[in-house]
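Visitor: Predicted model and sequence follow; I will ask about them next.
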Amino acid sequence: MSSQNNSEIEHLAAKLLNNTITKEERQRLEDWYAEIPADPTVWELADHNKYELKARLFAGIEKRIQRPAKKRVLWRSVSAAASLLLIAGLVTWTWQARMSVSKTVDHVQVLSNGKITKVYLPDHSIVWLKGNSSLDYPVKFSDSTRNVTLHGQALFEITKNPLHPFVISTSNYTTRVLGTSFNIEENPAQKTFRLTVLTGKVSVYAKNDKGLLGAKPVIVTPGKEFESVVSAGAPTVVDAKESNKLQILDGTEYNMNFENSGFRDIKARIENKFNVTIVADASLYSNCHVSADVTDQSLENTMKVLKSVLSLNDYEIKNGVIKLTGGGCN
């Protein structure tokens, strides 16, 4: 693809970072990256993970910049516009990329750097990282358990899978769930840990000095809060304060409770939460108003509810685009 049109490179790179690229377009971009490779390609783009894709772009750019001048003719031939598009979005992210993505590309670390950062995991679970936190997870969950490591604070909305429990490791506790939503906030320096459960049941295991888990977990149910403060004695389970719940949800797209909501609002909220684009004839649904709570529901379940309330003929989810057909409220 040495003769690849510059505007197309720019277009494909933008679609890649936005997770809207098609299989054929990914292949064209892959072919472009394959020209004059610095090292054999050791990973794929199939997981549709924004952080992995950014890591690949960064790695590809870095390798080409570091290659001898005589082998960088192709890189210099790409237009400044395309180069800037790829690099501008990564400049502020470059230093974290060096620290946050393992060289074997089988593991990803995401840093929030003081902002709420939404992470889509390989099993379609969603995590909102908060404050100065980090989340480590594998590119693909392949074990009997789905294991991640959290340092700091995060709101988790976990895809239900009874056969593969989801396990979060923090400094002093390990949290185990099958599929639920909850918030974890730990501060190792102050030796505090708080877990607030929104839906489902959560098991919390204390770790000893050697990192081994205690024999008996504490079971925390919806509306309850597990809190451990070393200076205050034994951990406690209490009713979660309403103010704590509001603070947990602030700045996230977790709440999907529609109350007489119009189609435009519903469309925007679904697109923002699941990072998809909904394509539809808006005129069909301009008079539709929906009251339904799909909080803590997957994209597929959310669309099933929407199909029912909008009387859709059908919907299709493909490559991050959802197409609605038929139905309406006119």
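Guide: Thanks, I have it. No experiment lies behind these values; they were computed from the predicted model shown.
Visitor: From now on I want contacts and neighbour counts done on CA atoms only, so please keep to that.
Guide: Noted.
Visitor: Settle this for me: residue 226 is touching residue 235, isn't it.
Guide: Yes. The criterion here is Cα atoms under 8 Å, and residue 226 meets it with residue 235 at 7.0 Å.
Visitor: which of the two has more neighbours?
Guide: A count of neighbours by other Cα atoms under 10 Å puts residue 226 above the other of residue 226 and residue 235, at 22 against 16.
Visitor: Where does residue 186 sit: helix, strand or coil?
Guide: strand (DSSP: H, G, I helix; E, B strand; the rest coil).
Visitor: Then residue 143 would be within a strand, right?
Guide: No. Residue 143 is assigned coil when assessed by three-state DSSP, not a strand.
Visitor: and it, what is it in contact with?
Guide: Residue 143 makes contact with residue 164, according to Cα atoms under 8 Å, 6 or more residues apart in numbering.
Visitor: how close does it sit to residue 133?
Guide: Distance, residue 143 to residue 133, by Cα to Cα, to the nearest Å: 25 Å.
Visitor: Could you do residue 163 as well?
Guide: Relative to residue 133, residue 163 is positioned 29 Å away (Cα to Cα).
Visitor: before we go on, here's another structure to hold up against the first:
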Amino acid sequence: MNNQELKNLIEKYLNGTLEPSEAAQLEQWLDTTGDEHAFDAMPEAEKETARKEGYNRLVQRINKHRQPVVIKNRFRYWKAAACIAGIAVAGALFRKPMLDVVAPHRLVSLQSTPGSPKKHILSDGSIVWLKGNSKLVFPAGFGAGNREVVLQGEALFEIAKDPQHPFLVKCGTLTTTVLGTSFNIRETGKETQVTLLTGKIALSAPQSAQVVLYPEQQAVYSSTATAIRKKEEGALPFNDITKGTEYDMAFNDATMQQVLKRIEDKFEVNIQLQDAVINSNLITADFTDQSLQHTMEMISQALNLDFGIKGKTILLKQKK
């Protein structure tokens, strides 16, 4: 892509007239920009600082450019050129954030390998642990309709509650519909097994009656048999299903440091304590299948604390 073509795309983006095909072209350019290997070699702390500071500057610049322009056109093109320069300088540091700005509903693919589950937090706050050699295809950002993903293989899902926007998991010809719950799907090629941990889900497939599962129930679907079959009730293989994940959040006389570290790891946040005395508490509670917001509310209510969430940072302090 030459400078003139890139300038035209940026100009359309600033005007809100970027066509889907053009967004894909700009997305492809962004996806191939920058020295990825140099970025990967940076220490993790420096990566995170670079992402936050640099991306914030880019977003501020873009937001500024989107304001109505009343000065002559040649100045408008100068602003577009400045935006191009800013994006080009960003390179590998801001590739994914910039793609999220330009093409928020694009499909993203996540692949795991045998060994340990690969976790991903979706745009709605739902958490997915991909297991084994599995693949998940999902939108970078969910729109106003249903939340829909496609799974090949096995994954443990912990779905953020949103009754207005059902969550659909497509696995072969089997569709799992949920509102907010946790469950495991395992597809082997011959059949698909669904295990419900909490909540309620509905399973549907062509030429098969819908099957509803309740907690601690399992069902098996085989496309050759064209039927969804509930398995006989028995003890769930809970440890096998949750192995290698942070799903289990039950604590018994755990230190506050242990609890907060587990919360940080699961939700990929940073918790800062304003008062060191908070660490003296011991916790006995079960936060399994609870959102970050609800988890912090439960802790704060039990220990008479206040908390605030800003992005990926949580401030926890004693109530005055």
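Guide: Noted; the coordinates are in hand. The structure presented is a predicted model; accordingly, all values stated were derived computationally and were not measured.
Visitor: what's the neighbour count on residue 231 of structure 1?
Guide: Neighbours around residue 231 of structure 1, by other Cα under 10 Å: 9.
Visitor: ditto for residue 239 of structure 1
Guide: 13.
Visitor: so where do the helices sit in the stretch 101-250 of structure 1?
Guide: Listed in chain order, the helices of the stretch 101-250 of structure 1 (DSSP state H, counting those that start in this stretch) span residues 242-249.
Visitor: How about residue 278 of structure 1, nearest residue that isn't a chain neighbour?
Guide: residue 322 (4.7 Å; Cα to Cα, 6 or more residues apart in numbering).
Visitor: Just give me the match in structure 2 for the one you found.
Guide: Residue 322 of structure 1 maps onto residue 314 in structure 2 when the alignment is built from TM-score structural alignment.
Visitor: Spit out the contact partners of that match.
Guide: For residue 314 of structure 2, the contact set (Cα under 8 Å, 6+ apart) comprises 269-272, 307-308.
Visitor: Next: residue 12 of structure 1.
Guide: 21, 25-26, 29.
Visitor: got those residues as a markdown table, with secondary structure, neighbour count and distance to residue 158 of structure 1 columns?
Guide: Below are the contacts of residue 12 of structure 1 laid out as a markdown table (DSSP: H, G, I helix; E, B strand; the rest coil; neighbours: other Cα atoms under 10 Å; distance: Cα to Cα, whole Å):
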| residue | secondary structure | neighbour count | distance to residue 158 of structure 1 |
| --- | --- | --- | --- |
| 21 | coil | 21 | 25 |
| 25 | helix | 18 | 30 |
| 26 | helix | 18 | 28 |
| 29 | helix | 18 | 32 |
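Visitor: For burial, what's the neighbour tally of residue 124 of structure 2?
Guide: Residue 124 of structure 2, neighbours per other Cα under 10 Å, totals 13.
Visitor: Against residue 39 of structure 2, how distant is it?
Guide: Residue 124 of structure 2 is 28 Å from residue 39 of structure 2, by Cα to Cα.
Visitor: Which residues does stretch 221-231 of structure 1 contact?
Guide: 191-202, 220, 234-240.
Visitor: Now with 6 Å, please.
Guide: 191-199, 201, 235-240 (Cα atoms under 6 Å, 6 or more residues apart in numbering).
Visitor: quick one: which of those is most hemmed in?
Guide: Neighbour counts for those (other Cα under 10 Å) peak at residue 196, which has 28 neighbours.
Visitor: Could you pull up the contacting residues of that residue?
Guide: 182-183, 225.
Visitor: Could you rerun that using 7 Å?
Guide: Contact partners of residue 196 of structure 1, counting by Cα atoms under 7 Å, 6 or more residues apart in numbering, are 182-184, 224-226, 240.
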